[in-house]
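Trainee: My questions concern the predicted model and sequence given below.
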Amino acid sequence: MKRLKYTILILAAAAITSCKKSFLEQEPYGNSIQSGTFYNTVDEATGATLASYKYIDFDDWWQTQWWKQVGGEAASDNEWIGVNGGQGTAVQAAHYTLNPENDRIEAHWIEIYKSIYLFNATMEGLQNAKIDDGAKQKLIAELKFLRAFQYFELVRNWGAVPLITKTLSPQQNDYTRTSAADVYSFLKQDLNSAIAILPSKSQYSTTDKFRVSKGAAQALLAKIDLYTENWAEAQSVSAQIIASGDYTLENSYGNIWQTTNYNGKESIFEIQFQYSTQYPNLGNVFPTTSMPGTEGGWGYFTPTSDLENAFKAQGDSVRLNWTIIRHHFPVIGDPANTSFDANPSQCKSARYNRKVYIPRSERTPNGRFSKDHIYLRLADVYLMNAEAAAMQQQSQQALQSLKAVRDRVGLTTNMNLSGWDLINAVRTERRLELALEGDRLYDIRRWKDQSGQPVINSIMGPNGSFVKYNTQQSKDPYETTNLNEPQNKGTSFVAGKHNLWPIPSKEIIASQGRITQNPGY
């Protein structure tokens, strides 16, 4: 199905978005989404399924897309909120002063459950569709992946969450939180059933490469296995993806994010965005929010000098330049921008995200861009494999996967690493390879140190390494002088509390206490 037709389906789905209310108070999306009799042909069933894809990220910009960057990166040691301390609710999350009344976290929770409602309703409609059973099961498998993708976002942010697997009437509101272990178990079951049905990426036509493939379901399953420390399964599934031949690493690291390389050979799952003059809020939020006003952007999500130092410590100039744009440096890949103006007085760090940057010659008039956003790619899978092998003390396998990623950017690999030296090398590689792509916070939350404590506990908090660097060691000329966003970011972090976000207060109230709060809030 062509991108244009997909865009039309997105716009149709966008038209039925409801206003922000408590998750328990949401209105149905519309009878056309729920009606099983609507899907009388394969085209109708396919159209409903493809319209569902946009609900991974559709939120009028301010809920799901925004929060994924705040949560995944700006609350870690990789990013500041950046824009001279603006957007106080986002700063609360990034600086660990967040409370359950925060409007952004509430909106993120609501938008995810709205999308899950849509996926459930569409699956129920497909069950009764008058179409070939093989086509029907394939579409349901795509929707199972989309639902699992959203539940993964819920469970890694909030832990135990309500597990809703069918459409509910307003009267059916007696559910409670399901344990994280049980949510993960359900997601694994759904993904395994999808893997058995979905085609490989190579079996899709060129115009359908964006659709969920067997490899996408496997990659999400492998990542869930990492989060649940099921190392053997994570190693096995990631190895299957690598061996499939469906994906290969891009020869050039920078080619991954080129606008001429959508759904490229390294991409496993990416969201397609389309610029529209009729619906101006459509489009990828990150190119606009993550660029300074001098480039037509809003100035948020600026990389830290701590992240830049991590690249320099490895001698990693390739990924540094393709990840961080620095003030008065040329922008790699854009010959029209030979001296980037980061607008330092309005930017915490005078650094910006190259991965979401769009060269000047390719920009659309109103700042809403069609740039796709990659969520799963092969280098991530190689590093999943390396981590899982390292955690099982299978050093040679871990080193082979680690080396594959480092070779691309011209870095040598010490093939004699083992034990914790190897584990830490893989962790460092994940930070550099995947920087600013939304995984950093979740990695440092789930990783354990040699004493069994979450790694984030030693990075954040009053004695955390990141806090000490910023408040005692850093001499960065921008960060240490642009203090509208406080330099002591992370000092308010409390171990055992801030390893999860608070459940939005409105959800607890609307559930009459059946949904309970996370510890410490």
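Mentor: Sure, I can see it.
Trainee: C-alpha only now, for contacts and for neighbours.
Mentor: Noted.
Trainee: Tell me the spatial nearest neighbour of the residue lying farthest from the centre of the chain, not counting adjacent residues.
Mentor: What lies farthest from the middle of the chain is K130; by C-alpha atoms, centre = their mean that is 35.6 Å. The spatial neighbour of K130 that comes closest, neighbours along the chain excluded (C-alpha to C-alpha, 6 or more residues apart in numbering), is N40 at 5.1 Å.
Trainee: Same question for F149.
Mentor: That would be L220: by C-alpha to C-alpha, 6+ apart, it lies 7.4 Å from F149.
Trainee: which residues in the stretch 201-350 of the chain form strands?
Mentor: 267-271, 302-303, 324-326 (DSSP state E, counting those that start in this stretch).
Trainee: and here's the other structure:
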Amino acid sequence: MKIKIYFRIIGLSVLFVLQSCEDFVDIDSPNFQMVTEDVYNKEKTTIAAIQGIYNQLYVANFSTYGVSVLGAMSADILLARTDTYLPFDQHELFSINTTDAGFNQNIWSSAYNMIYMVNRALEGLENANISDDLRQNLQGQILFTRAFTYFYLTNLYGDVPLLLTSDYDTNAIAPRNSKEEVWLQIESDLDEAAALLNKQTEYKDGERFYVNLSVVEAFRARVYLYRKDWSNAESFSSNVIARADLYGLEANPEDVFRANSKEAIWQITPDGVRNFAPEEATHFTLHVNGTGTTITGNTALSDDFLNSLVPLDKRRLWIGEVSSENEHSYFSKKYWFDNDGEIQQYSTVLRLAEQYLIRAEARAMQNKLAEAISDLDQIRARAGIDLITDSNPGINKQALLDTIMIARKRELFAEWGHRWFDLKRTGKVNTVFSSNPTWQNSDALYPIPGEERLKNPFLTQNDGYGN
């Protein structure tokens, strides 16, 4: 069965680009030379085509749904309330012929649809009939998007095909590249994106869903943290934190995820769906049915996570609770449905709190303990809990690192796979899930979708999922 990705169309030029993406999945050797020439022949249609990529990033299965929801389910914060999501909760994924295999297939295929769109756009921009300044700016934005997508692919699957052109025949039989090769390409794309964006830190029309230099530097800080390059992680997070005219921690946690909040570095939302709540609200929110007898919804927060938050922690504002006649449950309400039908929030991908936590960890790793404590206390102060400076100023390095990891869990829960990836990058994933009788060390990576392997015989499988 073919998996098709359906798109919201915002204009004829975007239709051309998005149609090419769908054809990449379903049709042999597509030829879009004429279409591409038409799209990139004018400034207006060129910009619309790039906007189409932003829109698709929001609705793609790998992003807000695949990473934020299923990635959070794989960690130790969310619990599955339905059989549909239980395989991610219990780390019992299959590569083919099951519901979870379908979800996994959608993550993979939508990510590679995005890669195809990005590569096609980069090729189109090379000879686009636009000014050099605009060309470079758009190229920077698109290169960032490719790095962003590969970041999630390699963190979910490990070794993955590294596709850098839109050549269908080559891509269709591409083998997996090593994680190291993928990471090096991510760094290269981000370096080039930063150079092309050329010190641009403002946001077009004040909307924080356009990629600028701050977005690139914030993501570079995260990449260097994962790569254990502590000096660069500190440096790039410092660049972003220093832009106090643009960014600041919101005093009220309920304001953090609002559209264009001062804490937001990068948010995503498509033009065509601003009358809906962000995708996360759909999957995280619990409801009580009309008779008050049953709670409906896919996920719930674990008791262990709830108990980790002290009663006065302001981050409890990000937790909702519902009661029926037979049940009481808690859920993530960082995002909510607006009763007036007008969206007040954007899906927040990068925010300032993460940059403080990145810098705190990077500084602690370099034995800059006082500076690391200062960064961590920024987050604790906003949460309204005791400061390390007051309660334990002599804390040792390992204890401080453990405290920072707890802070990441409490601050970034149910956001973009942070907890799942943190457990893996710090080598703690096997310890945390050792009590789960179904856990195997190989469960740290998702299976390569079986449907993709049927189409491409050169794709090997991850350990633990058979041949």
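Mentor: Now that the structure is in, tell me what you want to look at. Only a predicted model underlies this, so the values are computations on that prediction, with no experimental measurement involved.
Trainee: rewinding a little: might you report the residue contacts of the residue farthest from the centre of structure 1?
Mentor: Y39, N40, T41 (C-alpha atoms under 8 Å, 6 or more residues apart in numbering).
Trainee: Tell me where the stretch 1-150 of structure 1 has helices.
Mentor: Assigned by DSSP state H, counting those that start in this stretch, the helices in the stretch 1-150 of structure 1 fall at 3-14, 31-34, 42-53, 64-69, 88-94, 103-127, 133-158.
Trainee: Show me the one of those that comes nearest F466 of structure 1.
Mentor: Distance to F466 of structure 1, taken as C-alpha to C-alpha, is lowest for helix 88-94 among those, at 12.9 Å.
Trainee: Surely the residue nearest to K130 of structure 1 and I131 touch.
Mentor: Yes. With contacts counted by C-alpha atoms under 8 Å, N40 of structure 1 reaches I131, the gap being 6.7 Å.
Trainee: Need the three-state assignment for the residue positioned nearest the centre of structure 1.
Mentor: Compute the mean C-alpha point of structure 1, and by C-alpha atoms, centre = their mean the closest residue is G438, 4.5 Å away. Secondary structure, DSSP: H, G, I helix; E, B strand; the rest coil: G438 of structure 1 is coil.
Trainee: gap between it and A74 of structure 1?
Mentor: Distance check for G438 of structure 1 against A74 of structure 1: by C-alpha to C-alpha, to the nearest Å, it reads 9 Å.
Trainee: Might you report the residue contacts of Y262 of structure 1?
Mentor: Neighbours of Y262 of structure 1 in contact, by C-alpha under 8 Å, 6+ apart: D372.
Trainee: State the number of residues packed around the aligned residue in structure 1 for Q267 of structure 2.
Mentor: Under the alignment by TM-score structural alignment, Q267 of structure 2 pairs with E270 in structure 1. Neighbours of E270 of structure 1 under the rule other C-alpha atoms under 10 Å: 20.
Trainee: Give me the nearest residue to E270 of structure 1, chain neighbours excluded.
Mentor: I374 (4.0 Å).
Trainee: go on, G419 of structure 1?
Mentor: G419 of structure 1's closest residue in space is Q393 (C-alpha to C-alpha, 6+ apart), at 6.5 Å.
Trainee: what helix or strand is the one you found on?
Mentor: Under the criterion of DSSP states H and E, Q393 of structure 1 resides outside all helices and strands.
Trainee: Roughly how far does it sit from L402 of structure 1?
Mentor: In terms of C-alpha to C-alpha, Q393 of structure 1 sits 14 Å off from L402 of structure 1.
Trainee: who has more neighbours, these two?
Mentor: Using other C-alpha under 10 Å, the more surrounded residue of Q393 of structure 1 and L402 is L402, with 26 against 16.
Trainee: Skipping adjacent residues, who's closest to the more buried one in space?
Mentor: L402 of structure 1 sits nearest to A386 (C-alpha to C-alpha, 6+ apart), 5.8 Å away.
Trainee: and that neighbour, what pairs with it in structure 2?
Mentor: Counting by TM-score structural alignment, A386 of structure 1 corresponds to A360 in structure 2.
Trainee: Can I take it that its match is in a helix?
Mentor: Yes. Counting by three-state DSSP, A360 of structure 2 is found in a helix.
Trainee: S276 of structure 1 is nearest to which of the helices of the stretch 1-150 of structure 1?
Mentor: Between the helices of the stretch 1-150 of structure 1, helix 3-14 lies closest to S276 of structure 1; by C-alpha to C-alpha that is 8.9 Å.
Trainee: Which neighbouring elements make contact with that closest one?
Mentor: helix 42-53 (3 or more C-alpha pairs under 8 Å, 6 or more residues apart in numbering; DSSP states H and E).
Trainee: chain center to the helix it packs on, what's the gap?
Mentor: 24 Å (C-alpha atoms, centre = their mean, to the nearest Å).
Trainee: Just the residues contacting that helix, thanks.
Mentor: By C-alpha under 8 Å, 6+ apart, helix 42-53 of structure 1 touches 6, 9-10, 12-13, 33, 38-39, 115, 118-119, 122, 126, 129, 131-132, 135-136, 139, 142-143, 146, 271.
Trainee: Would you mind checking these for buried ones?
Mentor: Buried by 16 or more other C-alpha atoms under 10 Å: 6, 9-10, 13, 33, 38-39, 115, 118-119, 122, 126, 129, 131, 136, 139, 142-143, 146, 271, out of these.
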